[in-house]
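Participant: fold the following for me, if possible:
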Amino acid sequence: MKPLVMDRRELQILTNCIYGSDTRYAHVTYPFFDLELFTLDMNKPELKDLVSYSDFDRARLQRKPVDRSVSSDELPSYNDLKTCLLTSGFVRYRNQAEVATRLRELRDEAKDPNKRPRQLFIAVDTNILYYRFLSRGMPMRDGDSGRLVEATDFRYVLSEIVQVEIDSRITHKYSRGEIEALSQLFAHKELLQEFRNGSGRRERLAKLAFNEMNYLMTELRALRIKGTGVRGKERNDIEIAQSYGSWAKEGDYDVLLLTADEDMMNHARTSELMAIQLDYPHEVPQHGRIDPWAVSDLLYDLAVTFGAVSVENRGLTILGEWAGKNSVDYGKERVKVLFEDEREQAEVERQQALCRSILS
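Facilitator: Coordinates of the predicted model:
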């Protein structure tokens, strides 16, 4: 049978079929490292036995290239795993409660011209798009008041420098030589044929951020402002902050910069901007509950970030990249699923067709 293409939301069909087959535990692995990432308890649902930093790093070092035939950047890191756990809501920013309270306060102030007479806009740093905070991290519940803070509660502004920074990272595709070099390093090398002329790891991450940028521009209707990027990350960060600061002064607006970078907080202050820093989590628990609707988000994020992820005990592999995957596939958040069991694939296809029929 042909591989099945599904979108992110349809992965819920896949997990439902696993659960309906009386499989309680799904062992999720990274096939190229031959490494189990975690066990998904389908009954609760709960993530158990998450791989430790030391075990992940050891597996990565064993696969690290010894020459320049391929870049070590193509090997995912433990931080990549942590970011997937963050964007799916399994782990949270360390200061998430404080951020929710501050955003709620700003929203309420913006409604009262006596407290905040100027119009309020939220500006975003590049890393906020990579962490998909607006589409995945919102809504947030303010613990003090119990009230929700929605992304749609605010108006947004996006610097062209941020846009160009993301777009400029979508440049590299795997060459035949790189695929051959990776086949000498990776387990399950038979899967690598799917990656011929496919996007590299950093490019896949940039495409995820690009999707978030599209969400910001279309769903949240952000205003795009002028800015000119420069060479060097630190200098470019200064230019981003200054572009927002100049726009705020020219229009007499209040602008809050969202960032996950400590240095950018300093640049924001220099540009006379308000700023909130999201503190990236340090620790990952070995087990914990996960929202059942977030499981499909996690599998999708892992598949794209890592290139492939497997549910080993079910004979399933989810590919986030494949030869011929195009910008529409990325925009629609599609993955390709490989099945060992043809009957299981037929059942998933049947349910997928039924769901699509209902939604149409």
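Participant: alpha carbons only for contacts and neighbour counts from here, please
Facilitator: OK.
Participant: confirm Arg169 sits in a strand?
Facilitator: No. Looking at Arg169 with DSSP: H, G, I helix; E, B strand; the rest coil, it is coil, so not inside a strand.
Participant: which residues does Glu333 contact?
Facilitator: Residues counted as contacts of Glu333 (Cα atoms under 8 Å, 6 or more residues apart in numbering) are 7-8.
Participant: this one next, for a side-by-side:
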Amino acid sequence: MMDEIVTPDELQILLNLADEVRISYPLYRGDLLAALPEGARYRIEMTASREDYHAWLLQFGEIADELPSYSDLLECMLASGIIRYANQEAFDEMLQTYRRLKKDVYFGLDTNVLYHRFVSTNPHISPSSCILVNTVSDEIAFAVNRRYSAQKIAEITAYAPEQAAIIGELENKRTKKSRKAAYLAMREYRAIRDRAIEITAPAAHSHRREENDLTIVRALRAFEDERYALPVLLTADTYMADICDAEGLEYFLFERPYEIRVTSCRAGEFVRLLFNLAAVFGVVRCNDVHIFGEYGGKGSSLEDLKLRFSGGGLHEAFGRELKICRRLTALGIER
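Facilitator: Okay, here's the model as predicted:
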């Protein structure tokens, strides 16, 4: 076995060495999806259905919550920009209406919208038009550092002893909930916070979600009262929409798609998807290479991934291309 530590962008080197890409999860039987390069795009085939995920999870009893679900895959697709909310077109039309108003319009971001990386994947929304209530960042920070104990890793390994080496990489690493918080929500927060407007909520962060939701809405209402501006909360949570109705705050409620319906995507979107899957699932297999989002010895950088090669030929080819790309990058040259 041979390992390489890489950045998300360097995953493209691995993809360039394959005529076809098949993504799987080591503990499941069967591929999650397949992709074929077509120019600057990838043609995608979703080889596993919602029912397949349900059947896989049934085999893992009480540890199933820590394994990838169809909903997790859908979130990774949203965060990669490959699929959109079911009512995204209605929002795009509403956006044009907002821009015709005499008031400045700002978009308050609910926590779930950060998990879906909505701003990063939508060029029509500028971070400078977004509001981040500190309660949102507190919610993410609270979720980001839950880790697996040795006992929990042993419980997972008992269901798949043949994958003990793979599962063992996750000991003292983030749980699935924390991986989502770190690699989706926290990365989105960091990407936009320098340009967004950050405001302080009228109440401290609570460990009760309902209280935090009310605090976020009231912080945005206070922002509206203090400025000649219209804050619009963007959320994918119906409960949050109910609070907005009760408090008199403008909002847009996004609808998550039920099924993943996609046939192709841009190359950059597919690279983001591969990173998101490795990060949220903990590890995925890309053809014969394991990609670890979390692994033993990983430092503090959220950007690092570990590739584990099973054969020398592919590893040599990858290593050669990786060296060339890193040298060109150091010289300021894009390949």
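Participant: got a TM-score for the pair?
Facilitator: In this superposition the chains share a TM-score of 0.90, using TM-score structural alignment, normalised by the length of the second structure; 325 aligned residues with a Cα RMSD of 2.0 Å.
Participant: quick one: what's aligned to Ser178 of the second structure in the first structure?
Facilitator: Matched by TM-score structural alignment, Ser178 of the second structure corresponds to Glu203 in the first structure.
Participant: which SS state does Cys17 of the first structure fall under?
Facilitator: Following three-state DSSP, Cys17 of the first structure is assigned to helix.
Participant: for the residue nearest to it when sequence neighbours are not counted, what are its contacts?
Facilitator: Spatial nearest neighbour of Cys17 of the first structure, chain neighbours left out: Val348 (6.9 Å); criterion: Cα to Cα, 6 or more residues apart in numbering. Neighbouring residues of Val348 of the first structure by Cα under 8 Å, 6+ apart: 13-14, 17.
Participant: re earlier: the match of Ser178 of the second structure is in contact with Asp167, isn't it?
Facilitator: No. The pair Glu203 of the first structure / Asp167 is not scored as a contact, 9.3 Å apart, by Cα atoms under 8 Å.
Participant: what about the two, which has more around it?
Facilitator: Glu203 (20 against 15; other Cα atoms under 10 Å).
Participant: now the more buried one: which helix or strand?
Facilitator: Using DSSP states H and E, Glu203 of the first structure sits within helix 201-218.
Participant: ok, now Ala204 of the second structure?
Facilitator: Applying DSSP H and E, one finds Ala204 of the second structure in no helix or strand.
Participant: list the contacts for it?
Facilitator: Thr135 are the contacts of Ala204 of the second structure under Cα under 8 Å, 6+ apart.
Participant: where exactly do the strands run in the stretch 251-360 of the first structure?
Facilitator: 254-259, 274-277, 288-289, 308-311, 316-319, 334-339 (DSSP state E, counting those that start in this stretch).
Participant: buried stuff in stretch 233-247 of the first structure?
Facilitator: Under the neighbour-count criterion of 16 or more other Cα atoms under 10 Å, stretch 233-247 of the first structure has 236-247 buried.
Participant: rebuild those as a markdown table, extending it with secondary structure and distance to Thr23 of the first structure.
Facilitator: Formatted as a markdown table, those follow (DSSP: H, G, I helix; E, B strand; the rest coil; distance: Cα to Cα, whole Å):
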| residue | secondary structure | distance to Thr23 of the first structure |
| --- | --- | --- |
| Asn236 | helix | 50 |
| Asp237 | helix | 48 |
| Ile238 | helix | 52 |
| Glu239 | helix | 52 |
| Ile240 | helix | 49 |
| Ala241 | helix | 51 |
| Gln242 | helix | 54 |
| Ser243 | helix | 53 |
| Tyr244 | helix | 52 |
| Gly245 | helix | 54 |
| Ser246 | helix | 57 |
| Trp247 | helix | 55 |
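Participant: name the nearest of those residues relative to Leu273 of the first structure.
Facilitator: For these, the closest approach to Leu273 of the first structure (Cα to Cα) belongs to Gly245, at 6.2 Å.
Participant: so what corresponds to Leu273 of the second structure in the first structure?
Facilitator: Per TM-score structural alignment, Leu273 of the second structure is aligned with Leu298.
Participant: quick one: contacts for the nearest residue to its match once chain neighbours are set aside?
Facilitator: Nearest non-adjacent residue to Leu298 of the first structure, counting by Cα to Cα, 6+ apart: Ser88, 5.2 Å away. Applying Cα under 8 Å, 6+ apart to Ser88 of the first structure gives the contacts 136, 294-295, 297-298, 301.
Participant: how far away is the counterpart of Ser88 of the first structure in the second structure from Lys152 of the second structure?
Facilitator: With TM-score structural alignment as the criterion, the equivalent of Ser88 of the first structure in the second structure is Ser80. Using Cα to Cα, to the nearest Å, one gets 30 Å for the distance from Ser80 of the second structure to Lys152 of the second structure.
Participant: Arg187 of the second structure too?
Facilitator: For Arg187 of the second structure, the distance to Lys152 of the second structure - Cα to Cα - is 27 Å.
Participant: please apply the same query to Arg190 of the second structure.
Facilitator: 30 Å.
Participant: so which of those two has more stuff around it?
Facilitator: More neighbours surround Lys152 than the other of Arg190 of the second structure and Lys152, with 16 against 10 (other Cα under 10 Å).
Participant: alignment lookup: the more buried one to the first structure.
Facilitator: Per TM-score structural alignment, Lys152 of the second structure is aligned with Glu178.
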